[in-house]
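[1] this one's sequence-less:
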């Protein structure tokens, strides 16, 4: 991939310097400085129809957020052919946005909780319809699928963890299904609002990386995000309860839609954790290819994610208070 090609296609001006932010030659992100400014360039290889649908959803939400002056990096419209904000360059897709300076947010940053709650409410207020059933990136797999994967895992390094996880999967899946049966309509949301995607610069916050946008129940998303940004998903007893309350109070004050303050409020968190845990189990089992080290890495990620699911279920009584 040639950044010169991207600069020319998007009309960014003559390149001066580049700095790799993550990834390698076929996918990743770079800061590109040109005579006309500083830009964030992201590239990735083609990823199929599901990715194209996801990119169009992200374009819809990001465009609406920009039009409503939400705090996000300014995305550049791509040249044709394009999918959403991504230019189809043949062997790869590329997108460009204005580069935003700053460091990643940290728990305890002054004003973070209030800003976070207000921003979540503002995203919900965009009121873009969505459907949880259309969420290909985070499906709710039936327990029968998990039992089949656990059987497949026999004799592998994740055999015990996969088998021991089945009761937690059944409990979490049942809770999510019950909650979704009586849930309000879903809306498009950012879905990856964590500290790593919030930049702080001169006292201002910016929400970056909107590419994971998809359907959420706004209240569930607010609860999930408040816990995530307050350390609630890290380890038992690490939740900054005051930060959670401040975030949700700001969300309510800004007019964010509110639901029940019971275990159903955590359905979004559990659904997300279930989907990611399934993905990591597939990696460990070789469903996504890769060599032995790649599968071993998947196994480590699976065990960590399985621990997160156990911890989340065990923390529900504490979180409800």
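    That came through fine. Because the structure is a prediction, the values reported are computed rather than measured.

[2] going forward, measure contacts and count neighbours with C-alpha atoms only.
    Noted.

[3] how far is the helix ranked longest in the chain from where the chain is centred?
    For the chain, the helix with the greatest residue count under DSSP state H is helix 292-319. Distance of helix 292-319 from its chain centroid, counting by C-alpha atoms, centre = their mean, to the nearest Å, is 17 Å.

[4] which strands and helices sit next to it?
    Here helix 292-319 touches helix 159-181, helix 267-285, going by 3 or more C-alpha pairs under 8 Å, 6 or more residues apart in numbering; DSSP states H and E.

[5] dump these to a markdown table, plus distance to residue 99.
    As requested, the helices and strands packed on helix 292-319 are arranged in a markdown table below (distance: least, C-alpha to C-alpha, whole Å):
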| stretch | distance to residue 99 |
| --- | --- |
| helix 159-181 | 38 |
| helix 267-285 | 29 |
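
[6] okay, now the one to match up with it:
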């Protein structure tokens, strides 16, 4: 599979499948990440976001995500609208001659990036989480992603290092020297409790929030990873992603987010270091996967270089227990 190419033929195919009408004017790449790539498609007098998906999914999973997003929208969470194809599907697979990619289509949000220090943003984050938690939206039928509560075993780390050695990878000494610390972090990871799960966005971090220019309102993007998680772990993820910047912990930001969370009906409390399981597990999995990707000859050179850069950055900034405990203590003092 080649992937989506931003050419006239692909743009016409997508516009026809989603019933946009008229001849599309242009389709250009505008961004992307681990899970896919985003293109802006101008057609029928409007702009649309085409999302090329890198990970396999299916209509049932996407339908659950859309239903959850719609429920969040009804309690005041702004998000892009999801469009269906002319035959009522959310997923569209392009033919092989157009790259064979699987895409979704959403409304385009004309916004600008947020900064974590923006006035009122900490409170918006807390309010958004509180309102969604207040829904207690059931996670029925969705599998919990082990990315958030399982991590590589010591044997897999040793195998990775051996593969890196054989491939002459630059990162081998860095991971080998940190292996003890990585395994100690893994000891903090505990299994999620299935009966405590609710549905959640799972990627509420600054890159996925934009401030719409026309309304000046915050909009939450990228709902594709939505799925089950425990409320306390969701709250811990948000406090870490929004208010920990290197060695600096934004205490006032944490306090503002928690206060807004409570006012909006949020009910979760951080129970201990185990509340940070999702942060720690996803960090360890991310480091492991980025190292693996640098060794995959079938990936493009750009993707391997990006993986190497992400690996280096991640190894330099682990979620160490001391900072996790600092965030926990601030949160407990707020109760």
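    Nice, I can see it. None of these values were measured; they are calculated from a predicted model.

[7] superposing both, give me the TM-score.
    Their TM-score after superposition, calculated using TM-score structural alignment, normalised by the length of structure 1, is reported as 0.82; 307 aligned residues with a C-alpha RMSD of 3.0 Å.

[8] give me the residue at the spatial middle of structure 1.
    residue 192 (2.7 Å; C-alpha atoms, centre = their mean).

[9] and that residue, what's its match in structure 2?
    Taking TM-score structural alignment as the criterion, the aligned counterpart of residue 192 of structure 1 in structure 2 is residue 203.

[10] and the gap between the closest residue to its match other than its chain neighbours and residue 55 of structure 2?
    Leaving aside its sequence neighbours, residue 203 of structure 2 sits nearest to residue 225 (C-alpha to C-alpha, 6 or more residues apart in numbering; 7.0 Å). For residue 225 of structure 2, the distance to residue 55 of structure 2 equals 10 Å [C-alpha to C-alpha, to the nearest Å].

[11] which ones are touching the residue nearest to the centre of structure 1?
    Remark: with contacts taken as C-alpha atoms under 8 Å, 6 or more residues apart in numbering, residue 192 of structure 1 is in contact with 209, 210, 212, 213.

[12] pull out the buried residues from stretch 111-118 of structure 2.
    Of the residues in stretch 111-118 of structure 2, those with enough neighbours to count as buried (16 or more other C-alpha atoms under 10 Å) are 111, 116.

[13] start and end residues in structure 1 for it, please.
    The aligned range for stretch 111-118 of structure 2 is 102-109, by TM-score structural alignment.

[14] just give me how far that stretch sits from the chain centre.
    18 Å.

[15] what's the end-to-end length of it?
    13 Å.

[16] likewise stretch 66-78 of structure 1?
    16 Å.

[17] again, but for stretch 285-301 of structure 1
    Terminal-residue distance, stretch 285-301 of structure 1 (C-alpha to C-alpha): 12 Å.

[18] which residues does that stretch contact?
    With C-alpha under 8 Å, 6+ apart, stretch 285-301 of structure 1 has contacts from 152, 153, 157, 158, 280, 281, 282, 283, 284.

[19] how about the first one, what's its partner in structure 2?
    The alignment partner of residue 152 of structure 1 in structure 2, by TM-score structural alignment, is residue 163.

[20] name the residues that touch stretch 276-284 of structure 2?
    So stretch 276-284 of structure 2 is contacted by 147-152, 182, 185-186, 188-190, 233-234, 236-237, 240, 314, 318-319, 324 (C-alpha under 8 Å, 6+ apart).

[21] so that stretch matches what in structure 1?
    Using TM-score structural alignment, stretch 276-284 of structure 2 pairs with 266-274 in structure 1.
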